[in-house]
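A.B. asks: Sequence first, then the predicted structure, then my questions.
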Amino acid sequence: MVFVGPDPGVVMEWEILRNLDPPDRRSVMASAIRRRYRGGEHLFHQGDLGDSVHLIEKGHVAIQVVNPAGTTLTLTILTPGQFFGEQALLDPDSRRTAAAVAIGAVETWELRRAAFNELQRRHPQVTIVVTEMLASQVRRLSEQLLDAHTLTAEERVLKQLGRLAESFAVDGAATIPLTQEDLASLAGTTRPTANRALQGLVDDGRVSLRRGRIEVPRVAALTDPRRRPGATR
């Protein structure tokens, strides 16, 4: 991890800050610390004492848990503009319920609880940031619950793959640095099910499976609405 230091002049277009006046947005970012991480580096570990929330500026972050059997499960992949660790702002005794791992180079703005509490004291309006964080989390969980009830396991795999391809896209193609096990975990299913869902895409050339990664030569072909799960054909 590299400490970069705060930049009071930075005003980010974070969704969770959208209801703040510009001066309050600047105050939030001026209270944050810019951090840089290498690929594979932990931003924090499961079980660590939580004392800060991270806003992602660059790169991707995997949120992972180790289940009782000792298996690492990937719960979600977060992208620039998203955040994680918000529980730390609410409970001074909170422990990290999951680990956060950098996928490639990552840059975040870390807002520590002590700094946020002081910011709230001086600018009560910034309390709305916590409300926005919780509302965003509820929307995310609600969508996952809806998917679990309305999509088959294979459809969930394809939906996750489409999202990842769009997120990692560069010049119309994407190299997704995740395994089939990771993709299965994100979709809440098993590797064999994920492999079955991918085989049709492999057969028609829309996806290539490599060790430790999934390659998508044309993201547009993969994410065509007419070919997405549930689309009318």
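C.D. replies: All right, it came through fine.
A.B. asks: only C-alpha atoms for contact and neighbour calcs from this point on.
C.D. replies: Will do.
A.B. asks: and the lengthiest helix in the chain, how far out from the chain's middle?
C.D. replies: Across the chain, the longest stretch assigned as helix under DSSP state H is helix 128-150. How far helix 128-150 lies from its chain's middle: 13 Å, per CA atoms, centre = their mean, to the nearest Å.
A.B. asks: counting contacts, what elements does the following helix or strand past that helix pack onto?
C.D. replies: From helix 128-150 onward toward the C-terminus, using DSSP states H and E, the following helix or strand is helix 153-168. On a contact count with 3 or more CA pairs under 8 Å, 6 or more residues apart in numbering; DSSP states H and E, helix 153-168 meets strand 173-176, helix 180-187, helix 191-203, helix 219-222.
A.B. asks: Columns mean neighbour count and distance to residue 146 on top of these, output as JSON lines?
C.D. replies: Below are the helices and strands packed on helix 153-168 laid out as JSON lines (neighbours: other CA atoms under 10 Å; distance: least, CA to CA, whole Å):
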{"stretch": "strand 173-176", "mean neighbour count": "20", "distance to residue 146": "25"}
{"stretch": "helix 180-187", "mean neighbour count": "24", "distance to residue 146": "12"}
{"stretch": "helix 191-203", "mean neighbour count": "16", "distance to residue 146": "19"}
{"stretch": "helix 219-222", "mean neighbour count": "20", "distance to residue 146": "22"}
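A.B. asks: Could you point out which of these sits nearest residue 86?
C.D. replies: Residue 86 lies closest to helix 180-187 among the helices and strands packed on helix 153-168, at 20.6 Å (CA to CA).
A.B. asks: Need the contact partners of that closest one.
C.D. replies: Helix 180-187 is contacted by residues 73-76, 153, 156-157, 160-161, 190-191, 193-195, 212, 214 when judged by CA atoms under 8 Å, 6 or more residues apart in numbering.
A.B. asks: quick one, what contacts the residue positioned nearest the centre of the chain?
C.D. replies: Centroid check for the chain by CA atoms, centre = their mean gives residue 78 as the closest residue, at 1.1 Å. Residue 78 makes contacts with 56, 60-63, as judged by CA under 8 Å, 6+ apart.
A.B. asks: ok, second structure coming up, stack it against the first:
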Amino acid sequence: MEPTNALWHLENIDVSGIFCPKKIENGGLEQQTHRDFKRGEYIFLPDEDADKVYFVFEGRVRIGTYGEDGKEITKTILGPGEVFGELSIISDAREKRRDFAYAMEKTTTCVLTIDQIKSLMREYNGFSLFLMKIMGRRVLQMEKRLESLVFKDSRTRIIEFLYNLATEKGQRVGYEVVVRKFITHQEIANLTATSRQTVTTLLNELRNDNVLTFDRKRLLIRDMDLLKKEMDKPA
């Protein structure tokens, strides 16, 4: 099982090369900028100008927003090969950011302005479709997450998250599936609207049942079918 988050492979276009000019041998597109962010550094904040799109070359980025009480709400966590800030393409030029983007570790991004993005959409066949797929995929993810919050209990939400994580970003090792750079229990809690204690308790339960094992660096699913069956168990 290979990771499926690298969407450009589906379109047979080298999006990494388009965003990152240092990978283009002919020296084109040199106006694009590579920016490095330290762990814990904000890439952008709410109310900043929505005038750039970012491609994650290395590292991980957390996208979130703030609730009315000022509490941070995590929307998604992105890794290499993924794009964020893309809604600025269809936003009014005067519109501001609603979310924040935060570097979870040392992160390198390739940054393009909206004008550069529009130029690339005209120049590269398939690039517009690539961006449309990203936006559509994000909408579907948010719809599924909303349905999960409304109709499913906390146990099911956590197991469903782990299953989807392994399906989308895991790599098969023999009969098992490994997810490297496993996120913290608190981050899982933020993404599933549960508590860190609930996540920790359930992970330990699944480890004791030999469904999975984990540490700070990786998650190893021993049996994907068994994990899927866990979603149907009563709370």
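C.D. replies: Perfect, thanks for sending it. This one's a predicted model, so the numbers in the text were calculated from it and none came from an experiment.
A.B. asks: Compare the contacts of residue 78 of the first structure and tell me which is most surrounded.
C.D. replies: When neighbours are taken as other CA atoms under 10 Å, the top entry among the contacts of residue 78 of the first structure is residue 61 (30 neighbours).
A.B. asks: I figured that one was touching residue 100, is that so?
C.D. replies: Yes. With contact defined as CA atoms under 8 Å, residue 61 of the first structure and residue 100 form a contacting pair (6.3 Å).
A.B. asks: mind putting the helices and strands packed on helix 153-168 of the first structure in a markdown table, distance to residue 165 of the first structure included?
C.D. replies: Formatted as a markdown table, those follow (distance: least, CA to CA, whole Å):
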| stretch | distance to residue 165 of the first structure |
| --- | --- |
| strand 173-176 | 6 |
| helix 180-187 | 12 |
| helix 191-203 | 13 |
| helix 219-222 | 6 |
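A.B. asks: Nearest to residue 130 of the first structure, out of the ones you listed?
C.D. replies: Among these, if distance is taken as CA to CA, the winner is helix 180-187, at 25.7 Å.
A.B. asks: Buried residues of the longest helix of the first structure, list them for me.
C.D. replies: Going by neighbour count (16 or more other CA atoms under 10 Å), the buried part of helix 128-150 of the first structure is 128-130, 132-133, 136, 147.
A.B. asks: now stretch 65-85 of the second structure
C.D. replies: For stretch 65-85 of the second structure, using 16+ other CA under 10 Å, the buried residues are 65, 73-85.
A.B. asks: Also stretch 152-167 of the second structure?
C.D. replies: Those would be 154-163, 166-167, for stretch 152-167 of the second structure by 16+ other CA under 10 Å.
A.B. asks: Which one of these is nearest to residue 117 of the second structure?
C.D. replies: The nearest one, if we look at these relative to residue 117 of the second structure and count by CA to CA, is residue 167, at 30.2 Å.
A.B. asks: roughly how far apart are the closest one and residue 178 of the second structure?
C.D. replies: Shown here: residue 167 of the second structure relative to residue 178 of the second structure, a distance of 10 Å by CA to CA, to the nearest Å.
A.B. asks: try residue 218 of the second structure
C.D. replies: 7 Å.
A.B. asks: ok, the two, which is more surrounded?
C.D. replies: Neighbour comparison, residue 218 of the second structure and residue 178: the larger count goes to residue 178, with 23 against 14 (by other CA under 10 Å).
A.B. asks: Nearest spatial neighbour of the more buried one, chain-adjacent residues omitted?
C.D. replies: residue 220 (4.4 Å; CA to CA, 6 or more residues apart in numbering).
A.B. asks: before we move on, what about residue 19 of the second structure?
C.D. replies: residue 110 (5.9 Å).
A.B. asks: quick one: which helix or strand includes that neighbour?
C.D. replies: Per DSSP H and E: strand 107-113 holds residue 110 of the second structure.
A.B. asks: Superposed on the first structure, what's the mean shift for that strand?
C.D. replies: Here the mean offset of strand 107-113 of the second structure against the first structure after fitting is 1.8 Å, by mean CA distance after the TM-score superposition for the first structure.
A.B. asks: from the middle of its chain, how far away would that strand be?
C.D. replies: Using CA atoms, centre = their mean, the offset of strand 107-113 of the second structure from its chain centre is 15 Å.
A.B. asks: could you give me the residues in the first structure that it aligns onto?
C.D. replies: Using TM-score structural alignment, strand 107-113 of the second structure corresponds to residues 106-112 of the first structure.
A.B. asks: Quick one: residues in contact with the matching stretch.
C.D. replies: 29, 31-39, 51-61, 89.
A.B. asks: related to what we said a few turns ago, which members of the contacts of helix 180-187 of the first structure are the farthest-apart pair?
C.D. replies: 153 and 212 (21.5 Å).
A.B. asks: on that earlier part again, any idea how far residue 213 of the second structure is from the residue nearest to residue 178 of the second structure?
C.D. replies: For residue 220 of the second structure, the distance to residue 213 of the second structure - CA to CA - is 5 Å.
A.B. asks: again with residue 44 of the second structure
C.D. replies: 35 Å.
A.B. asks: would you turn the buried residues of helix 128-150 of the first structure into CSV with distance to residue 202 of the first structure?
C.D. replies: Shown next, in CSV, are the buried residues of helix 128-150 of the first structure (distance: CA to CA, whole Å):
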residue, distance to residue 202 of the first structure
128, 46
129, 43
130, 43
132, 40
133, 38
136, 34
147, 24
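A.B. asks: From the residues you listed, pick the one nearest residue 177 of the first structure.
C.D. replies: residue 147 (23.7 Å).
A.B. asks: what sits against the closest residue to the closest one other than its chain neighbours?
C.D. replies: Closest residue to residue 147 of the first structure apart from its sequence neighbours, by CA to CA, 6+ apart: residue 156 at 7.0 Å. By CA under 8 Å, 6+ apart, residue 156 of the first structure lies in contact with 147-148, 187-188, 229.
A.B. asks: mapped onto the second structure, which of those residues are still contacts?
C.D. replies: Contacts conserved in the second structure for the contacts of residue 156 of the first structure, using both residues aligned by TM-score structural alignment, their matches' CA atoms under 8 Å: 147-148, 187.
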